[in-house]
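Colleague: Prediction below, plus the sequence it came from.
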Amino acid sequence: MPVRESYAEGAPSWVDLSTADVEGAMAFYSALFGWSWEQNETGESGSYYYVASLNGHAAAGLHHQHQEQVDMGVLPTWNLHLNVADVDATMRKVEANGGSVLAPAFDVMDAGRLGVAAEPSGAVVCFWQAGARIGAGVVDEPGAYCWADLVTPDPKGAVEFFTEVVGMGHGTHEMPGLGLVDFLKVGDDDVAAIVLPPTEGIPPHWQTNFTVADCDATSAQIKELGGAIIVEPFDIPPGRLAVATDPSGGEFAIIELAEMH
């Protein structure tokens, strides 16, 4: 199992779901990925944060969506967190490089320190300065996070932003059907792709990808559990991919990695 004990600057270190239906989401993702849940105090009365574990290691988080977002019809969202050594300094860099600070850095009990921002085109990203919690303890395993795609109409602007703010590198790869695609790198590793919106009207956002052992079987299971498949399974160079929504409409992707076979 690919267990993690630390993350480099700029590396994706955590994902969590903001949803109005916490109980429904916990039931859905437990059945789908084999997660178990732990309830954590947030320091606010009646407010909790839930941590999903996979084989004893933290895999993802879950929290209540703000009521104003629910009232506005905002769908549940998987949020990507990038690891940083100094989140306060990072938030200053966000503003200096054309991004927007949505939530200034604040302490999350003893777990760490969090800031929420939007890159210049509007895709929301979280920056995490680890304390007692580094982020995910397991990745690249069936049921765990493995990859992120930034959907934006301005790949060049996104590359410049993340290079300046968290020191990410940049590379390109030829992808079937997509042409030359930009990738964000941490050290020598590709950690995220930057892709254009497939159709008009799709706002900039991050797509969270989870590893599965069998993409087609998991797609069928998603439907049985009340979710939906919005992009049916198809082959890509790393394996086989599908895009889904949970029963409340939260979008995520699943990928069966060829190297696992």
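Modeller: Great, that's in hand.
Colleague: from here on, contacts and neighbour counts on C-alpha atoms
Modeller: OK.
Colleague: all helices for the stretch 151-261 of the chain, in order.
Modeller: 155-166, 215-224 (DSSP state H, counting those that start in this stretch).
Colleague: Arrange these in JSON lines, one row each, with distance to L196 and mean neighbour count as further columns.
Modeller: Output for the helices of the stretch 151-261 of the chain, formatted as JSON lines (distance: least, CA to CA, whole Å; neighbours: other CA atoms under 10 Å):
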{"stretch": "helix 155-166", "distance to L196": "7", "mean neighbour count": "18"}
{"stretch": "helix 215-224", "distance to L196": "24", "mean neighbour count": "17"}
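Colleague: I'd like to know which of the ones you listed is closest to M26.
Modeller: helix 215-224 (13.7 Å; CA to CA).
Colleague: Just the residues contacting the closest one, thanks.
Modeller: By CA atoms under 8 Å, 6 or more residues apart in numbering, the surrounding residues in contact with helix 215-224 are 32, 212, 228-229, 232-233, 240-242, 244, 246, 254-256.
Colleague: if we go to 10 Å?
Modeller: 28-29, 31-33, 212, 227-229, 231-235, 239-247, 253-257 (CA atoms under 10 Å, 6 or more residues apart in numbering).
Colleague: For A244, see how far away G201 is.
Modeller: 19 Å (CA to CA, to the nearest Å).
Colleague: scratch that, L80 is what I was asking about
Modeller: Taken as CA to CA, the span from L80 to A244 is 17 Å.
Colleague: do W14 as well
Modeller: 20 Å.
Colleague: So between these two, which is more surrounded?
Modeller: Using other CA atoms under 10 Å as the criterion, W14 and A244 rank with W14 on top: 24 against 21.
Colleague: Can you say which helix or strand has that one in it?
Modeller: strand 12-19 (DSSP states H and E).
Colleague: what packs against the helix or strand just after that strand?
Modeller: Using DSSP H and E, the helix or strand that follows strand 12-19 towards the C-terminus is helix 22-33. Where contact means 3 or more CA pairs under 10 Å, 6 or more residues apart in numbering; DSSP states H and E, helix 22-33 is packed against strand 12-19, strand 36-41, strand 48-54, strand 57-64, helix 215-224.
Colleague: alright, now check it against this:
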Amino acid sequence: MADLNGKFFWYELMTSDPQGALAFYGDVVGWTSQPFGGGQVEEPYHVVSGSAGGMGGVMAITPQMAECGMRPWWGGYIGSADVDADAARLEAAGGKVMRAPEDIPGVGRFAVMNDPGGATFMLLKGNSPEGMEPAPPMAQGHVGWHELYSGDFDRDLGFYTGQFGWSRGEAMDMGPMGSYQLVSQTGGTDFQSMTGGIMPRPKEVPVPLWLFYFVVGDIDAAAGRVSAGGGQVLNGPMEVPGGGWIVQATDPQGAMFALVGMRSAAA
């Protein structure tokens, strides 16, 4: 069984239109979905699956959440062996507890955190002793890259590497945009081990956030499906080191997401 402590392993979309979002991502990324617990509630939690199984969920923003200012967004869960202890430890290291640890019946215990720069992530310890196995690298429909638009680059980099044990790879100079620091959640330092990057928040991004890159086949075809489905391509397709291509976009409800894939020889 894989050790998921300190690693992103589950991804969740909070949205104003779950059915619309499921149709959009089903077309763009190729997910299948099913209601959790049989769909016996008015607004069920929908589990979405890529080629290697379940990878996340989609749920509705309630009227109460909307009144508090929540807008559609993607969040990520980091595995925790002890959510209460980790929340306290991370707060002492400069993070902030946004929602105190509590139980999700039948699922596990979670907490909502902000890193020192203000980006949100969640901690989760599942109830199942078997846990779940991570998808193979670059599995279709799963997250192939994690990117932090940091509100405080130096503090955030030290926070994630120091508190979760992530390792640092190459730091790439992006000129006026600052440094793009490659990081690995698996402890390796070579390029193939890298699972994400941390960079200063660009001025075009309104708040610090984690951006998740979903793996697709043909990046140009996927970008076309984004536009055809009512989403907006913000950037790309753009080539990145290693031969892949990326697109950054928003879905029809306004949540920001990204895609990573290859470009066909005919493109």
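Modeller: Arrived safely, thanks for sending. Quantities reported herein were computed from a predicted structural model and do not represent experimental measurements.
Colleague: Need the TM-score between these chains.
Modeller: The TM-score (TM-score structural alignment, normalised by the length of the first structure) is 0.86; 253 aligned residues with a CA RMSD of 2.6 Å.
Colleague: The residue of the first structure most remote from its centre in helix, strand or coil?
Modeller: In terms of distance from the mean C-alpha position of the first structure, S45 ranks first, at 27.1 Å (CA atoms, centre = their mean). At S45 of the first structure the chain is in coil, as set by DSSP: H, G, I helix; E, B strand; the rest coil.
Colleague: G141 of the second structure too?
Modeller: Classified using three-state DSSP, G141 of the second structure is coil.
Colleague: To which residue of the first structure is it aligned?
Modeller: Aligned by TM-score structural alignment, G141 of the second structure pairs with G143 of the first structure.
Colleague: That match against A58, yeah?
Modeller: No. The pair G143 of the first structure / A58 is not scored as a contact, 11.2 Å apart, by CA atoms under 10 Å.
Colleague: Find residues that contact each of those two.
Modeller: W35.
Colleague: Quick one: map Y48 of the first structure onto the second structure.
Modeller: Checking TM-score structural alignment: Y48 of the first structure goes with P44.
Colleague: Identify the residues contacting its match.
Modeller: P44 of the second structure touches P18, Q34, P35, F36, G37, G38, V58, M59, A60, counting by CA under 10 Å, 6+ apart.
Colleague: what's near enough to touch the aligned partner of V28 of the second structure in the first structure?
Modeller: When the first structure is aligned by TM-score structural alignment, V28 of the second structure is paired with L32. Contacts of L32 of the first structure were listed using CA under 10 Å, 6+ apart, and they are M26, G143, V212, T218, S219, Q221, I222, L225.
Colleague: In JSON lines: those residues, plus distance to P76 of the first structure.
Modeller: Formatted as JSON lines, the contacts of L32 of the first structure follow (distance: CA to CA, whole Å):
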{"residue": "M26", "distance to P76 of the first structure": "13"}
{"residue": "G143", "distance to P76 of the first structure": "19"}
{"residue": "V212", "distance to P76 of the first structure": "21"}
{"residue": "T218", "distance to P76 of the first structure": "20"}
{"residue": "S219", "distance to P76 of the first structure": "19"}
{"residue": "Q221", "distance to P76 of the first structure": "20"}
{"residue": "I222", "distance to P76 of the first structure": "16"}
{"residue": "L225", "distance to P76 of the first structure": "17"}
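Colleague: so V124 of the first structure makes contact with V94?
Modeller: No. Between V124 of the first structure and V94 there is no contact under CA under 10 Å: 11.7 Å.
Colleague: Now do the shared contacts for these two.
Modeller: Common neighbours of V124 of the first structure and V94 (CA under 10 Å, 6+ apart) are S100, V101, V116, A117, A118.
Colleague: And for the first one, the neighbour number?
Modeller: Burial of S100 of the first structure is recorded as 20 neighbouring residues (other CA under 10 Å).
Colleague: Would you quantify the distance from it to T199 of the first structure?
Modeller: From S100 of the first structure over to T199 of the first structure the distance is 25 Å, taken as CA to CA.
Colleague: With the fourth one instead?
Modeller: In this view, A117 of the first structure and T199 of the first structure are 25 Å apart by CA to CA.
Colleague: Quick one: the strands in the stretch 51-200 of the second structure, in order.
Modeller: Assigned by DSSP state E, counting those that start in this stretch, the stretch 51-200 of the second structure shows strands spanning 53-60, 73-79, 96-104, 108-114, 120-126, 143-150, 167-173, 179-184, 196-200.
Colleague: Which among those is found nearest to N5 of the second structure?
Modeller: Judging those by CA to CA, what sits closest to N5 of the second structure is strand 73-79, at 4.2 Å.
Colleague: Could you pull up the contacting residues of whichever residue in the first structure pairs up with G229 of the second structure?
Modeller: Taking TM-score structural alignment for the superposition, G229 of the second structure sits opposite L225 in the first structure. By CA under 10 Å, 6+ apart, the residues touching L225 of the first structure are A27, F28, Y29, A31, L32, D246, P247.
Colleague: let's see it at 8 Å
Modeller: F28, A31, P247.
Colleague: so what's the last one closest to, chain neighbours aside?
Modeller: What it means is P247 of the first structure. G227 (4.4 Å; CA to CA, 6 or more residues apart in numbering).
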